[in-house]
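# Quick one: sequence and predicted model below, then my questions.
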Amino acid sequence: MNKFAIFDLDDTLVDSAGAVDRWFIELAEQRNLGADGLQFLRAEQQRPVTPRESFQSIVDRFGFTESPDELRSIFLERVPRLSRAFDGVVHSLGELRARGWRTALLTNGTALDQQPKMRDGMADLFDVVCFADDEATRKPDPEVFRLVAGRAGAGLDGAWMVGDSLEYDIAGGAAVGMSTIWVSGGRTPRDGEPVPTRVVTSVAEAFPLLLAEG
């Protein structure tokens, strides 16, 4: 048994989507946008447009003095600090390590963007932390998975990848021989999407699966 697990960060270990909504609430309160304004912000998040188009829409709607790029900078600075680990994550990571598991964090994004999300000692619970945008390649490229395993002194065959993205986490992990746990959040895979080894609704359900395997 290969007791090595790689974890994604955003919406796997940390509630990043919730942090975005907390920023919307904060922004609406600070600028007196009201309930309708908050509803607009939440709807804008769901629109299939680029981030710049979305921030342009927000600036235009409310007449903010910031440019879209300036508002996006505020967003990028504030949202990581509003992120929170899901309940039990820090304890469960510690339990894995106490049971002899090696653990790694592999997240797309830079250290500057991602480190503020890793509070309450979370960063100390990994043998390796890899911010892929600071490396030569990012998920789902197999090379970044091999990079992380090499730094951890672990093999990938029979190891586990845990993440919320079928494209980046599940497909990437499977491509290098890992077993995979998809944190679905209640979603259902569409035809043609990668098929995970296991499916859980929340990451809290993933830890008992790993412990049972180990």
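Received the coordinates, thanks.

# use CA for all of it now, contacts and neighbours both
OK.

# just the helices in the chain please.
Ranges of helices within the chain are 16-30, 34-46, 51-62, 68-82, 89-98, 111-114, 142-152, 171-175, 206-213, based on DSSP state H.

# Determine which stretch of those helices is the most buried.
Across the helices of the chain, averaging neighbours per residue (mean count of other C-alpha atoms under 10 Å) puts helix 171-175 on top, at a mean of 22.

# dropping in the other structure now:
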Amino acid sequence: MPLLFLSLDNTLLDRAGAFRAWATGFLAEIGVSDSEVDWLDMVDADGLTSAWDLADAIRARYRLRRRPIDLVEEIREGLLANLRLDPLVAFALQIATDAGWLPVVVTNGETQVQTEKLIRTGLIRKVAAYVISDDVGVRKPNPRIFSIAADRVGGRLSGAWLIGDSPEVDIGGANALGIPSAWIRRGRPWSDERFAPTMQCDGLIEAVAAVLATKTG
């Protein structure tokens, strides 16, 4: 059965939307205009900024007296509370499974946080397995994390595809591994001249359909 490697944040789950939803509520709570959501979004950098650094930046900008640990917990819990699994994404994963593919989540991040996302959204029941960088000691784009994922389900890298939104981490990882990839654009143009995705798609559902078509077309 061919492997379908899938990124978690902003591929399977709309982390960006969940973060903005939390940020809007948080700003209302502390009495700050929601125009500041763009600043929070910029500092968060699609989750690349650690929750601790984000908390420090928030405390400094809004002169909050909350303990960093409390604010970090609020950020993490708020994000989790706003994450939802799109039923159409769940349906696309089921179609891929029924077509004989093995969907495997490969994600960078903290084990507890990423696992909670999978459990709370129910995504954990829709995939064959998942691998989290913090748990295995290697991060995308290192090809080794994909080898670990393949071993976890007893699959082979030959014939595998990757779907992800990060040019560097996801598509760079697929390129290093030598497997084809589908890049989720999220309204962005491709700009990396070192490598390119096999295909570009507007969302997960389109990407899954396109990948499945490569085996039937």
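That came through, no problem. Please read all numbers here as calculations on a predicted model, not as lab measurements.

# Tell me who's in contact with the aligned residue in structure 1 for residue 75 of structure 2.
Aligned counterpart of residue 75 of structure 2 in structure 1: residue 75 (TM-score structural alignment). Residues near residue 75 of structure 1 by C-alpha atoms under 8 Å, 6 or more residues apart in numbering: residue 23.

# if we can go back for a sec, a markdown table for the helices of structure 1, including distance to residue 129 of structure 1?
Output for the helices of structure 1, formatted as a markdown table (distance: least, C-alpha to C-alpha, whole Å):
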| stretch | distance to residue 129 of structure 1 |
| --- | --- |
| helix 16-30 | 18 |
| helix 34-46 | 29 |
| helix 51-62 | 27 |
| helix 68-82 | 17 |
| helix 89-98 | 14 |
| helix 111-114 | 9 |
| helix 142-152 | 8 |
| helix 171-175 | 16 |
| helix 206-213 | 19 |
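
# Between those, which one is closest to residue 184 of structure 1.
Among the helices of structure 1, helix 206-213 comes nearest to residue 184 of structure 1, with 11.0 Å by C-alpha to C-alpha.

# Run the angle between that closest one and helix 89-98 for me.
10 degrees (axes from the mean of the first three to the mean of the last three C-alpha atoms, to 10 degrees).

# average offset between helix 206-213 of structure 1 and structure 2?
If you overlay the two and look at helix 206-213 of structure 1, the average distance to its match in structure 2 is 1.4 Å (mean C-alpha distance after the TM-score superposition for structure 1).

# Point out the other helices and strands that that helix packs with.
helix 89-98 (3 or more C-alpha pairs under 8 Å, 6 or more residues apart in numbering; DSSP states H and E).

# so how far does the helix it packs on sit from its counterpart in structure 2?
Looks like 0.8 Å for helix 89-98 of structure 1 (mean C-alpha distance after the TM-score superposition for structure 1).

# buried sites along stretch 125-144 of structure 1?
For stretch 125-144 of structure 1, the neighbour count (16 or more other C-alpha atoms under 10 Å) marks 125-132, 137-142, 144 as buried.

# with those residues in mind, which one is nearest to residue 81 of structure 1?
Nearest to residue 81 of structure 1 among those, with distances taken as C-alpha to C-alpha, is residue 131, at 17.1 Å.

# Please consider this matter closed, and thank you.
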